[in-house]
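Colleague: structure for the following, please:
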Amino acid sequence: MTGHDSGGSLHRGLKRRHMTMIGLGGVISAGLFVSSGKVIADTGPAALVAYALGGLIVVLVMRMLGEMAAARPSAGSFADYAHTALGPRAGFLVGWCYWLFAIVAVAFEGVAGAKLLHSLSGGVPVLPTAVVLLAALTAANLVSVRLFGETEFWLASAKIVVIVAFLGAGTLYVLGLWPSDGAGAGLALLTDHGGFAPKGWGAVLAALVTVLFSYFGAEIVTIAAAESAEPAKEVARATLRVVWRVLIFYVGSVLVILAVVPWDRVPANGTDSPFATAIAELGVPGAATLMTWVILVAVVSVMNAALYAASRVLCAMAARGDAPPAAARVRASGVPAPALLGGAALALVLMVAAFAVGDDAFDLLMNTAGLLVLVLYVFVALSQLRLRRRMEAESPELLRLRMWGFPWLSRVVVVLLVLAFAAVASSPGALPVVGAVAAAVGGTLLAYEIRSRRRGAAPDAVAREGV
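Modeller: Below is the predicted model of the structure:
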């Protein structure tokens, strides 16, 4: 991908240790540290099932995405794969929807980080602080991909250390080996307060929106692979690690919280962390302050990764003609500056709008982004089904990493995603979110048709191959 302003192109400046930490830390978002409280409040101990089901979906989709990325590393990731497999209309839709999803994550995490700094400092204004966070990370991303990799390496390292320590302490507590005044060993709290699923199983399916938004970041390693020294090897390693990351980091952490704190006492206000409550229950001094700093690290990490992903996807779309040509320009340092600045500008607009309208606007944005993930994942699965058959026939040597149980498991994933979407869409209060997703998809398709007519482009001529 060549730029127009300086003859630059994306650099392969990410080392193995960068890719390792992007892969390991990418899935640990602020959603785990904070939004898990809302999921627990909405579902009870059955939150374990919600995170396991969401994790299963992410694991299978990542395996399919990993197969394509190992064969054809691309900064455009699944937008490029959808374009190649399903045609330009699909590539246009997937690219812009993912870009919007990533920018919503930047804005949401920026405001969350500003609120955390407000509580830590005792009064710094939230909106200006959010803007400063956004400006600082944008500036860091403008320098080079190497600086992005270094920043994410250390932020991810800090998150992993805390999660591992939390899981270790929680395990000792459950086994009755933790030095605590409370009896609280075992897993009795999973059923003692109204049963395992006190809100019903429908609530578990409805919670998938929040769960999938929390898993943001797992796919970024497939985008970053295009700028690594060994793209195929690195993406294969990273996708193989997704399974145990999801099981240990998410399901394990939620299990510890539910084993230590009664589910109806877990904070769900979006500010206080369930992790802090659990650590306080273990008798660790300064738990609230400690977790506030950890969550701030997670927030900055997610913002950093989302800015990176959005800029690379937009740059790839521009190179393909699906975005303004200026977004394809790459500096000599290998940074697509116009694409990065464009994403940061929209994130700033969303931040200001959220403050003008109120927190309900951000809740709608977050839930819309979560439901939009299901749509994007369906396109990933359909792209993999078609590209796999094409590669088997034309270039089987590219299949360095293979989807399990192809083609049946890939088809099962499509069915699971459609059922999950239907379940979430039919849950109480889902109408505004479904309407927002429909508006996003419909508006994107309308933009594609307008662009195509202006260019005099013929309708998609995608070969009708069975999947």
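
Colleague: C-alpha from now on. contacts and neighbour counts both.
Modeller: Will do.

Colleague: for residue 261, give me its contacts.
Modeller: With contact set as CA atoms under 8 Å, 6 or more residues apart in numbering, residue 261 has these partners: 189, 277-278, 281.

Colleague: from those residues, which is closest to residue 413?
Modeller: Top of the list for closeness to residue 413, among the contacts of residue 261 and by CA to CA, is residue 189 at 32.8 Å.

Colleague: doesn't residue 265 make contact with the closest one?
Modeller: No. Applying CA atoms under 8 Å as the test, residue 189 and residue 265 come out as separate, 11.3 Å apart.

Colleague: looking at those two, which is more packed in?
Modeller: More crowded of residue 189 and residue 265, by other CA atoms under 10 Å: residue 189, with 20 against 13.

Colleague: quick one: the more buried one from residue 441, how far?
Modeller: Applying CA to CA, to the nearest Å, one obtains 42 Å for the distance of residue 189 from residue 441.

Colleague: from the contacts of residue 261, which is closest to residue 384?
Modeller: Closest approach between the contacts of residue 261 and residue 384, by CA to CA: residue 278, at 40.9 Å.

Colleague: how about the closest one, secondary structure?
Modeller: Using DSSP: H, G, I helix; E, B strand; the rest coil as the criterion, the local structure at residue 278 reads helix.

Colleague: another one to check against the first:
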Amino acid sequence: MTTRPPDAPAADTAPPADGHSPEQAGLKAGLKNRHLSMIAIGGVIGAGLFVGSASGIAAAGPGILLSYALVAALVVFVMRMLGEMAAAYPTSGSFSAYADRALGRWAGFSIGWLYWFFWVVVLAVEATAGAVILEGWVPAVPQWAWALIVMVVLTATNLISVGSFGEFEFWFAGIKVVAIGGFIILGGLAIFGVLPGSDHPATGFGNLTEHGGFLPNGGGAILTGILLVVFSFMGSEIVTLAAAESPDARRAVAKATRSVIWRVGVFYIGSILVVVSLLPWNDPAVEKKGSYVAALDTIGIPHAGEIMNFIVLTAVLSCLNSGLYTASRMAFSLGQRGDAPRSFVRTNARGVPQVAILASVAFGFVAVAFNYLWPDTVFQFLLNSSGAVALFVWLVICFSQLRMRGIILRENPEKLVVRMWLFPYLTWVTIAMISFVLLYMLTDDKEGGGRSQVLLSLLVAALVIAISLVRERRRRPESANDAVAPR
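Modeller: Model prediction:
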């Protein structure tokens, strides 16, 4: 087993005590503590929470709360494992670098490129979603033009400096946090009939059981609900990548990891509890208008639809901003390890890896074009082939942590400031839970459903792994020649 630190060239030494790896020299510590705090709090809140929750409620009824709780537990466990490794070795490559160290070069290469692929496809999805909302407000500008404008503006934001990315994300995440916090407070008051100016009756928590019971569609609907809500949690790992560009990375990672429980508890489970308590789960308005809009309407909030469109647009822009940042930093890390073009490592005077950013956004632009030209063929293939990648990432984090715990204890035990609970038993339980979700997705055989996502994602993963193994085989003779060459 090599003893080099994660995400660093072989000649480098272990990361210094301040938490920064030598390979971060080209990047700038431009993210402030308030940036990281808000990224940690709001980063887990995606547009999927606002848009996708209605289908989950329709499938599982009030039992969707259990679906959210189970997925939230997965996220908490995975983030705890990732936090353990990231607090010891903060790096822009995060889990890809740890997989490289713990499982082998093939693992770091494969999961790094798969994650990059996942996020550049997300760029196209979010740009299109934002364009749809903006076109509704300003129909004189065509949808494709709005998608272009959104992509160009956020690309410029990322190119200026990491601080400008952090500032944009601070305000985007802040709007999401304030919106959900306000929704929970107003909804909670309306549930008990004490919201001033609202004529909503004091239903309490009666709607959880009065319309066919807590599980009106049976216990199996909880599993269906998991498939519908799991992807709204993606992105919680971004803070561990961003922490590498902060003045005190180790402290930032530890703080974000320890706060993940209340974050998912309040923003996800808390807000969904308010929704299913305010109105019956089978109210037609839930699916017709969207769960949050229907809830705001039922308590008498005027212009609920437009308010929610603004919040969803903010979530979309936040996801696009973070996605471009994440894809570029993963490309930067891959370049550092020799798994991507060396030009990806090049940074400008402001510490921005501009080639990595431009390469990532270029693929995003191509994907946007596919979405307009061939939405049901090429773009649908891209969506499905990246659909299960996030679950693959979670699995790799689990397996990496099983090995990295021993490496940290052997080399730098003082850096084990965050520990996974009940190690290794809870790690194996998490692996089993993620594997079960992937297997259950195979039973979802509708068009564009879980089965096609898993199978196509596995196909792409197999292709990337094959490329990595071929590259490793070609490297070995070169390494052997270097070893026997005369000095």
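
Colleague: most neighbours, which of the contacts of residue 261 of the first structure?
Modeller: Using other CA under 10 Å as the neighbour definition, the contacts of residue 261 of the first structure reach their maximum at residue 278, which records 23 neighbours.

Colleague: map that one onto the second structure.
Modeller: Using TM-score structural alignment as the criterion, residue 278 of the first structure maps onto residue 295 of the second structure.

Colleague: ditto for residue 243 of the first structure
Modeller: In the second structure, residue 243 of the first structure lands on residue 261 (TM-score structural alignment).

Colleague: list of residues touching whatever helix or strand that match lives in?
Modeller: Here residue 261 of the second structure, judged by DSSP states H and E, is contained in helix 249-264. Contacts made with helix 249-264 of the second structure from outside it, assessed by CA under 8 Å, 6+ apart, are listed as 18-20, 33, 36-37, 40-41, 44, 72, 76, 79-80, 83-84, 86-90, 239-240, 243, 246, 417-418.

Colleague: filter those down to the buried ones and hand me the ChimeraX line.
Modeller: One line in ChimeraX is enough to select the buried members of the contacts of helix 249-264 of the second structure, burial here meaning 16 or more other CA atoms under 10 Å:
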select :19,20,33,36,37,40,41,44,72,76,79,80,83,84,86,87,88,89,90,239,240,243,246,418
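
Colleague: what about the strands in the second structure?
Modeller: With DSSP state E as the definition, the second structure shows no strands.

Colleague: packing partners of the biggest helix by length in it?
Modeller: Taking DSSP state H as the criterion, the second structure has its longest helix at helix 450-484. Using 3 or more CA pairs under 8 Å, 6 or more residues apart in numbering; DSSP states H and E as the contact definition, the elements that helix 450-484 of the second structure packs against are helix 105-137, helix 378-386, helix 425-441.

Colleague: just put these in TSV and tack on distance to residue 370 of the second structure and mean neighbour count.
Modeller: Converted to TSV, those look like this (distance: least, CA to CA, whole Å; neighbours: other CA atoms under 10 Å):
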stretch	distance to residue 370 of the second structure	mean neighbour count
helix 105-137	9	22
helix 378-386	5	20
helix 425-441	26	17
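
Colleague: distance to residue 359 of the second structure added to the ones you listed, as a markdown table?
Modeller: Compiled in a markdown table, these are given as follows (distance: least, CA to CA, whole Å):
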| stretch | distance to residue 359 of the second structure |
| --- | --- |
| helix 105-137 | 10 |
| helix 378-386 | 17 |
| helix 425-441 | 31 |
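
Colleague: and of those helices, who's closest to residue 399 of the second structure?
Modeller: That would be helix 425-441 among these, by CA to CA, at 8.0 Å.

Colleague: so that closest one aligns onto which residues of the first structure?
Modeller: Aligned using TM-score structural alignment, helix 425-441 of the second structure spans residues 408-424 in the first structure.

Colleague: give me the mean deviation of that stretch from the second structure.
Modeller: When the second structure is superposed, stretch 408-424 of the first structure averages 1.4 Å from its matched positions, counting by mean CA distance after the TM-score superposition for the first structure.

Colleague: same question, stretch 347-357 of the first structure
Modeller: Relative to the second structure, and after both are superposed, stretch 347-357 of the first structure has an average distance of 1.7 Å to its aligned residues, where the measure is mean CA distance after the TM-score superposition for the first structure.

Colleague: now tell me what touches that stretch from outside.
Modeller: Residues lying outside stretch 347-357 of the first structure but in contact with it, judged by CA under 8 Å, 6+ apart, are 103-104, 106-108, 110-111, 127, 130-131, 134, 361-362.

Colleague: what's the burial count for the counterpart of residue 104 of the second structure in the first structure?
Modeller: With TM-score structural alignment as the criterion, residue 104 of the second structure lines up with residue 87 in the first structure. The burial count assigned to residue 87 of the first structure is 18, neighbours taken as other CA under 10 Å.

Colleague: swap in residue 407 of the second structure?
Modeller: So residue 407 of the second structure, with other CA under 10 Å, has 17 neighbours.

Colleague: how about residue 353 of the second structure, what's its match in the first structure?
Modeller: Under the alignment (TM-score structural alignment), residue 353 of the second structure pairs with residue 336 in the first structure.

Colleague: tell me how far residue 64 of the first structure lies from residue 234 of the first structure.
Modeller: From residue 64 of the first structure to residue 234 of the first structure the distance is 15 Å (CA to CA).

Colleague: residue 343 of the second structure is in contact with residue 355, isn't it?
Modeller: Yes. Taking contact to mean CA under 8 Å, the distance of 6.5 Å between residue 343 of the second structure and residue 355 places them in contact.

Colleague: of those two, which one has the most company?
Modeller: In this comparison of residue 343 of the second structure against residue 355, neighbours counted by other CA under 10 Å, the higher total goes to residue 355 at 21 against 15.

Colleague: wouldn't the more buried one be in contact with residue 344 here?
Modeller: Yes. In this structure, residue 355 of the second structure sits in contact with residue 344. The criterion is CA under 8 Å, and the distance is 5.4 Å.

Colleague: show me what contacts residue 147 of the first structure?
Modeller: Contact criterion CA under 8 Å, 6+ apart gives 140-141 as the residues in contact with residue 147 of the first structure.

Colleague: ok, and the closest non-adjacent residue to residue 172 of the first structure?
Modeller: Nearest residue to residue 172 of the first structure, sequence neighbours excluded (CA to CA, 6 or more residues apart in numbering): residue 178, at 5.1 Å.

Colleague: give the equivalent position in the second structure for that neighbour.
Modeller: Aligned counterpart of residue 178 of the first structure in the second structure: residue 195 (TM-score structural alignment).

Colleague: which neighbours do residue 355 and residue 344 of the second structure have in common?
Modeller: Residues touching both residue 355 of the second structure and residue 344 do not exist when contact is defined as CA under 8 Å, 6+ apart.
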